[in-house]
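A.B. asks: Following is a predicted model, sequence given first.
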Amino acid sequence: ANTTTLTVNIKITNSSLASTQLKDVVILANFETTAQNMIPAFQYTGAWYNLMDNSTINVTNVNTPISLAPGEYRIYGNKQANLAIEDFEKGNQVNLYPNPVSDYFTLGFATSKVDIYSITGQLVKTFNTNGNADYQFSVSGLTSGLYLVKTFDENNKVRVVKFIKN
């Protein structure tokens, strides 16, 4: 932070990471009430990525000023921010059937434990399945409504799905 202005320039480097990974980050912030030209002082020239939208800038001079409006901030990195959301969602799909449920449902994959919560967040039922992929979860005693099923696999990975009880 600059002591005479309300601007922030933070650099983060993790030298134990390879250059193919997100290892260098520059954060610029303008807390002034007027626009400011900030010297980013990037760690090196070349392609940098705005981690907020993955747009690219080509840095030819590490000290070329970047103009920031009042209250604006930027976060740049040496690589794009890849969160692999697509893979995450694919890996967390739960096949609960039938849905809506009358008496019981099955999940079609192995679980070690399954918790059922009311839509208000109250734990209403727990099943310890011991990895049985064909386990039939009896919910005949539950009242009609919407429920959340929280499943745990043998590695304690969690998947969540909703079901409607008839």
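C.D. replies: Right, received. Where do you want to start? None of these values were measured; they are calculated from a predicted model.

A.B. asks: going forward, measure contacts between C-alpha atoms and count neighbours the same way
C.D. replies: Will do.

A.B. asks: Make sure residue 86 is indeed in a helix.
C.D. replies: Yes. Residue 86: assigned to a helix according to DSSP: H, G, I helix; E, B strand; the rest coil.

A.B. asks: ok, it - how many residues close by?
C.D. replies: Counted by other Cα atoms under 10 Å, the residues lying close to residue 86 total 8.

A.B. asks: Let me know how buried the nearest residue to residue 37 once chain neighbours are set aside is, in neighbour terms.
C.D. replies: Sequence neighbours aside, residue 67 is the residue nearest to residue 37 in space, at 4.3 Å (criterion: Cα to Cα, 6 or more residues apart in numbering). Residue 67 has 13 neighbours, counted by other Cα under 10 Å.

A.B. asks: Put this next to the previous one:
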Amino acid sequence: WDYRDNPNRYHIHEVIAALCRLKIDYPDPFQSNNFNWDVGGYGKRLHLNGSDMDAVVVANFRVSELSMIPGFQHTGLWYDYLTGEPVEVTDVSAFMTFAPGEYHVYVDQPVNFPAAMTEITNTELNGVVYPNPNSGTFVIEFPEAVNVNTLQIFDLNGREVTPFCSANILHGGKVIQFVNNSLYAGVYALRILSDNQQFNARVVISNNR
């Protein structure tokens, strides 16, 4: 079992373990019936109101940057639980900008923060998509072979459409060929993760159906 050998997978393990410790060590807001959530859009928010501590969970479920209001319950000093960084809140209606997939758990009391809980940073892979636009078949070419861990395609609504495509890895990982006969014409977001690197591109499909 290679969790410890894969930094991205092991990071997920550490995040889940840290969240479990928070709930066990500080049960007050998690046992309270005073909570509310807003999960209707791409920006998700959960507010937990305890007698000793409040918590706010925010996440961006889009594949692009998103500005949203976390909706802190009050002004003052808050803490990002997973990093321990303090956040001074002066306006509970202020917007904050979140990267694709970015999430935070904020608490309004200093707690036992997870040790060395830092986000995995993926460096950008250099690659070229061609032809682009295309009629449903296209190629991504890299200057060097890549080890593909994750390969995903999303439509502009953030819905993953990868199952409708097939991908062939050629030339030892330097070339990836996509073939699809099911996607409608439109713009799609392509994401490839390779160890601690990632490749992102917009692909335009025309006259496919």
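C.D. replies: Ah, there it is. Computed from a predicted model, the values in this text were never measured in an experiment.

A.B. asks: TM-score of the superposition?
C.D. replies: Here the TM-score for the pair of chains, by TM-score structural alignment, normalised by the length of the first structure, is 0.43; 78 aligned residues with a Cα RMSD of 1.9 Å.

A.B. asks: From residue 150 of the first structure, how far off is the residue nearest to residue 37 of the first structure?
C.D. replies: Residue 67 of the first structure is 47 Å from residue 150 of the first structure, where distance means Cα to Cα, to the nearest Å.

A.B. asks: Quick one: neighbours of residue 13 of the first structure, just the number.
C.D. replies: Neighbour number of residue 13 of the first structure under other Cα under 10 Å is 13.

A.B. asks: wait, doesn't it sit right on residue 76?
C.D. replies: No. Assessed by Cα atoms under 8 Å, residue 13 of the first structure is found out of contact with residue 76, at 11.9 Å.

A.B. asks: which residues are common contacts for those two?
C.D. replies: Counting by Cα atoms under 8 Å, 6 or more residues apart in numbering, the contacts common to residue 13 of the first structure and residue 76 are residue 25.

A.B. asks: separation between residue 137 of the first structure and residue 37 of the first structure?
C.D. replies: 62 Å.

A.B. asks: between the two, who's got more neighbours?
C.D. replies: residue 137 (17 against 13).

A.B. asks: thought that one was touching residue 115?
C.D. replies: No. Residue 137 of the first structure lies out of contact with residue 115 (Cα under 8 Å); the separation is 10.3 Å.

A.B. asks: measure residue 74 of the first structure to residue 118 of the first structure for me?
C.D. replies: From residue 74 of the first structure to residue 118 of the first structure the distance is 41 Å (Cα to Cα).

A.B. asks: typed the wrong thing, it's residue 36 of the first structure
C.D. replies: 51 Å.

A.B. asks: higher neighbour count, the two?
C.D. replies: residue 36 (20 against 17).

A.B. asks: Beyond the lengthiest helix in the second structure, next helix or strand please.
C.D. replies: What stands out as the longest helix in the second structure, according to DSSP state H, is helix 7-25. Following helix 7-25 of the second structure in sequence order, the next helix or strand is helix 28-31 (DSSP states H and E).

A.B. asks: so what does that next one touch, helix or strand wise?
C.D. replies: strand 43-49 (3 or more Cα pairs under 8 Å, 6 or more residues apart in numbering; DSSP states H and E).

A.B. asks: Kindly recompute the last result at 10 Å.
C.D. replies: Using 3 or more Cα pairs under 10 Å, 6 or more residues apart in numbering; DSSP states H and E, the elements in contact with helix 28-31 of the second structure are helix 7-25, strand 43-49, strand 54-60.

A.B. asks: elements contacting the last one?
C.D. replies: Okay, so that is strand 54-60 of the second structure. helix 28-31, strand 35-38, strand 43-49, strand 66-68, strand 76-80, strand 96-98, strand 103-107.

A.B. asks: Reformat these into a markdown table and put mean neighbour count and distance to residue 202 of the second structure next to each item.
C.D. replies: Shown next, in a markdown table, are these (neighbours: other Cα atoms under 10 Å; distance: least, Cα to Cα, whole Å):
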| stretch | mean neighbour count | distance to residue 202 of the second structure |
| --- | --- | --- |
| helix 28-31 | 17 | 41 |
| strand 35-38 | 13 | 29 |
| strand 43-49 | 20 | 22 |
| strand 66-68 | 17 | 18 |
| strand 76-80 | 18 | 32 |
| strand 96-98 | 14 | 20 |
| strand 103-107 | 20 | 23 |
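
A.B. asks: Does residue 158 of the first structure touch residue 150 like I think?
C.D. replies: Yes. If you go by Cα atoms under 10 Å, residue 158 of the first structure and residue 150 touch, sitting 6.7 Å apart.

A.B. asks: Determine the residues that are contacts of both of these two.
C.D. replies: Common neighbours of residue 158 of the first structure and residue 150 (criterion: Cα atoms under 10 Å, 6 or more residues apart in numbering): 113, 114.

A.B. asks: out of these two, which sits in the more crowded spot?
C.D. replies: residue 150 (17 against 14).

A.B. asks: tell me which element that one is part of?
C.D. replies: strand 145-152.
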